[in-house]
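Chemist: I'll drop the sequence and a predicted model, then ask my questions.
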Amino acid sequence: MTQKLAAGLIIYRKLAESIEYLLLQTSYSENHWTPPKGHLDEGEDYLTAAVRETEEEAGLKEDLDYTFLSKTFSIECNYVIKGKEPKKVLYWIAKMLNPNTEIKLSHEHINYKWLKLSDACEITKYDEMKCVLNRADTFIINNMKN
């Protein structure tokens, strides 16, 4: 069975002393909450897919709306879809340049929320995503410049 490949961004904003994460609620299946992410197009690398998917799903553009914390650090998430199909997702971490930038959802999502880590982990139903968010939070705190 072929492994599905996807990429996305863990987008955060800093408000006062608080870090909040952007999660989008899907318009399909179980309406679960996830960071912007999606499948790689043919011939596309992971990072390019993450940037493209973020713009498509949330209307956010690199360097205009967000900046990468690091393009060399990514978090790999592996899981099985519906008990059959293996999936690999690579996430990079990006910081919003303006914490009040408007999020423009695509047809693939019905809602979005900015959430503190504990709330983000509570709303996402998958342990793998909780692990990704916790690893991202640790990386952000250890690498925060301001």
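Modeler: Good, I have the coordinates.

Chemist: rest of the way, CA atoms for contacts and neighbours
Modeler: OK.

Chemist: and the helices in this structure?
Modeler: Ranges of helices in the chain, per DSSP state H, are 46-58, 117-123, 127-143.

Chemist: ok, structure two:
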Amino acid sequence: MLPQKHVVAAGGVVYRRGRYDTEIVLCGRPREGVWTLPKGSLEPGETLERAALREVEEETGLKTAIQETVGAIRYQFTGPDGTRYHKQVEHHLMVPTGGSLAHHDAEFDTARWFPVEEALRLLRYPNERAIVRRAVRLIQQRE
């Protein structure tokens, strides 16, 4: 039987009102066709909220504030060493309070604002698209 590991992570849907539409931040490696929501694993003793704030700042360069929880996604994958990972990621609806996308983590080539519809086309994984759609409904309820 393959070794298994359970991972808990947190991230965010960071949004702002653009000139014409709501925009969200995606982290990407465009040459590889990879665009994703900012997220990462919890550090020992860290809460989901604190991890989301830290990971979003590390991966996007933006300081943010959490408005509410959007929901969690679960998925599995096999790592290069054959370990089977069971990952749960809790996403939060977040707004920028400072920082700059220019200071994003080197893990990604870029972090950029996209209109929601474009972001939905770029996101590779259906579960992340579902989180963005849920976040948009929450944003609309706030307006």
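Modeler: Done, it's in. Treat the numbers as computed from the prediction; the structure is a model and nothing was measured.

Chemist: deepest of the helices of the first structure, which one?
Modeler: helix 46-58 (a mean of 21; mean count of other Cα atoms under 10 Å).

Chemist: and the helices of the first structure as TSV, adding distance to Ala6 of the first structure?
Modeler: Formatted as TSV, the helices of the first structure follow (distance: least, Cα to Cα, whole Å):
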stretch	distance to Ala6 of the first structure
helix 46-58	7
helix 117-123	21
helix 127-143	14
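
Chemist: Tyr66 of the first structure: which of those is closest?
Modeler: helix 46-58 (10.3 Å; Cα to Cα).

Chemist: which bit of the second structure covers that closest one?
Modeler: Aligned using TM-score structural alignment, helix 46-58 of the first structure spans residues 48-60 in the second structure.

Chemist: the matching stretch vs the first structure, average offset?
Modeler: On superposition with the first structure, the mean distance recorded for stretch 48-60 of the second structure (mean Cα distance after the TM-score superposition for the first structure) is 1.0 Å.

Chemist: ok, residues contacting that stretch?
Modeler: 9-12, 25, 27, 38-43, 62-66, 90-92, 100-108, 111 (Cα atoms under 8 Å, 6 or more residues apart in numbering).

Chemist: nearest residue to Tyr85 of the second structure other than its sequence neighbours?
Modeler: With Cα to Cα, 6 or more residues apart in numbering as the criterion, Tyr85 of the second structure has its nearest non-adjacent residue at 4.9 Å, and that residue is Lys5.

Chemist: now which residue in the first structure aligns to the one you found?
Modeler: Counting by TM-score structural alignment, Lys5 of the second structure corresponds to Thr2 in the first structure.

Chemist: now its match: how far from Lys88 of the first structure?
Modeler: 11 Å (Cα to Cα, to the nearest Å).

Chemist: pick out whichever of those two has more residues nearby.
Modeler: Ranked by neighbour count (other Cα atoms under 10 Å), Thr2 of the first structure and Lys88 place Lys88 first, with 15 against 7.
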